[in-house]
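Visitor: Just a sequence and a predicted model for now, questions to come.
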Amino acid sequence: MSLDTVVEDIRDEARARAEEIRDEGEQRAEEIVSEAESDAEDILEEAEREVERSIEQEREQTLSSAKLEAKQARLEARRELLADVREDVEEEVAGLEGERREELTRALLDVAAEEFDGDDVQVYGRADDEELLTDVLDDYEGFSYAGEYDCLGGVVVESEGSRVRVNNTFDSVLAEVWEDNLREISDELFQ
């Protein structure tokens, strides 16, 4: 074998080895690129899922917030309507006249009178009811009109001797009836 043949064999071997290394490098590069593309797809899919979760969470929060605002608005509207109804009832009660007003005033005074034994019982009432109360009190021994009380009607009765005060105003009766029947009133209004 001549030296040229050996050199040529070594060169062929080197070329083959270089080709082999190049093929391995290209194969490894393709694997790296493939892994990188796969990782990029996974990252992209995860990012898309995260965006979808964020969008869904934002949608849920917005929907929940809107529902809460709507509920608060409904409750406020109901409160306002109940307040309007109560105001209308108060106006109706305050506007009672004649025999009906006298009948109710006497009934409230009768209930209050049960708490008192003796003389010097003072009765207070609405300023507009002074004449009515003075006439009614003629039927009650020891009872006298003592002045006005800011109310829709009815009586406030007190006595220093017994240290008792009874508030039997239309307002107090209305407040009690309103409180006791608020659920039914609300159910009737908002069926």
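Guide: Great, that's in hand. Numbers count the residues shown, from 1 in each chain.
Visitor: For the rest of this, base every contact and every neighbour count on C-alpha atoms.
Guide: Noted.
Visitor: element containing the residue nearest the centre of the chain, please.
Guide: With distances taken as CA atoms, centre = their mean, residue 72 lies nearest the centre of the chain, 4.9 Å away. Take DSSP states H and E as the rule and residue 72 turns out to sit in helix 3-94.
Visitor: picking that back up, I'd like to know how far the residue nearest to the centre of the chain sits from residue 86.
Guide: From residue 72 across to residue 86, the span is 21 Å (CA to CA, to the nearest Å).
Visitor: just residue 11 next, same as before
Guide: Look at residue 11 and residue 86: by CA to CA, they are 109 Å apart.
Visitor: Tell me which of these two has more neighbours.
Guide: residue 86 (15 against 12; other CA atoms under 10 Å).
Visitor: one step back: gap between the residue nearest to the centre of the chain and residue 79?
Guide: Residue 72 sits 10 Å away from residue 79, taking CA to CA as the criterion.
Visitor: hang on, the earlier thing: now do the same contact list for the residue nearest to the centre of the chain.
Guide: By CA atoms under 8 Å, 6 or more residues apart in numbering, the contact set of residue 72 is empty.
Visitor: try 10 Å this time
Guide: Applying CA atoms under 10 Å, 6 or more residues apart in numbering, we find residue 72 in contact with 66, 78.
Visitor: Presented hereafter is structure B, for comparison with structure A:
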Amino acid sequence: MSLDTVVKDIREEANARAEDIRAEGETRAEEIESAAESDAEEILADAETAVEREIDQLREQRLSSAKLEAKQKRLEARRDVLGEVREAVEDELAGLEGDTREELTRELLEAASVEFDAGDDVSVYGRSDDQALLESIVDEYDGYEYAGDVDCLGGVVVESEQSRVRVNNTFDSVLEDVWEDNLQEISNRLFEQ
């Protein structure tokens, strides 16, 4: 073998070896690139899922917040309407006249009188506009006297020092009891759903 043949064989072997290395490099580069693309796709999918989840959470929070705000406004409006109804009832009670006012006042005084013993000195207070009415009614009771006015819509406040009892039978107190006992029913009637 000549030197040229040896050189040629070495070259061919080196070229073949270089070709194998290049092919291995390309295969390895393709594997790395494929793995990187796969990782990138996975990272992108995870990021998209996280963004969608965050969007859903924000949407849910905003929806919940809007629902809560709407509920609060509805409750405020209901409270306002109930307040207006209460004021209208108070105005009606304050405006009662004649036989109706006298009958209610008599019933409230009679209901209060059972709390006092015979012989007690009983003081009766009421609305200043009802003074003449109250004076005529208390004349029918022994030991009772009209003692002055109290700020109320009508009715009576009755007290006795001997019994140490004070009974508030004003229209206001009766309305308060009735209002509290029937608030749910009033609300249901006003806001039927």
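Guide: Received, thanks. From a predicted model like this one, the values you see are computed outputs, not experimental measurements.
Visitor: what about the helix or strand just after the helix holding residue 72 of the first structure, how far off from the second structure?
Guide: Sequence order places helix 98-113 as the next helix or strand after helix 3-94 of the first structure, per DSSP H and E. When the second structure is overlaid, helix 98-113 of the first structure sits 0.4 Å from its aligned residues on average, using mean CA distance after the TM-score superposition for the first structure.
Visitor: now the angle from whichever helix or strand comes after helix 98-113 of the first structure to helix 98-113?
Guide: Where DSSP H and E defines the elements, the next helix or strand beyond helix 98-113 of the first structure is strand 121-125. Angle, strand 121-125 of the first structure to helix 98-113, by axes from the mean of the first three to the mean of the last three CA atoms, to 10 degrees: 140 degrees.
Visitor: What's the average distance for strand 121-125 of the first structure when superposed on the second structure?
Guide: Relative to the second structure, strand 121-125 of the first structure is 0.4 Å off (mean CA distance after the TM-score superposition for the first structure).
Visitor: Who are the packing partners of that strand?
Guide: Here strand 121-125 of the first structure touches helix 98-113, helix 130-137, strand 143-148, strand 154-159, strand 164-169, going by 3 or more CA pairs under 10 Å, 6 or more residues apart in numbering; DSSP states H and E.
Visitor: For the first one, report the contacting residues that lie outside it.
Guide: So the one you mean is helix 98-113 of the first structure. With CA under 10 Å, 6+ apart, helix 98-113 of the first structure has contacts from 93-97, 121, 123, 125, 129, 132-133, 135-137, 139-140, 143, 153-158, 165-170, 173.
Visitor: Kindly calculate the angle that that helix makes with helix 3-94.
Guide: 100 degrees.
Visitor: the inter-axis angle of helix 98-113 of the first structure versus strand 164-169?
Guide: 160 degrees.
Visitor: Report the buried residues of helix 98-113 of the first structure.
Guide: Buried positions in helix 98-113 of the first structure, judged by neighbour count with 16 or more other CA atoms under 10 Å: 101, 102, 104, 105, 106, 108, 109, 112, 113.
Visitor: and residue 19 of the first structure, which of the helices and strands packed on strand 121-125 of the first structure is closest to it?
Guide: strand 164-169 (110.9 Å; CA to CA).
Visitor: That closest one against the second structure, how far on average?
Guide: Superposed on the second structure, strand 164-169 of the first structure shows a mean distance to its aligned partners of 0.5 Å (mean CA distance after the TM-score superposition for the first structure).
Visitor: Enumerate the positions of the helix or strand following that strand that are buried.
Guide: Using DSSP H and E, the helix or strand that follows strand 164-169 of the first structure in sequence is helix 170-189. Across helix 170-189 of the first structure, burial judged by 16+ other CA under 10 Å covers 170, 171, 172, 174.
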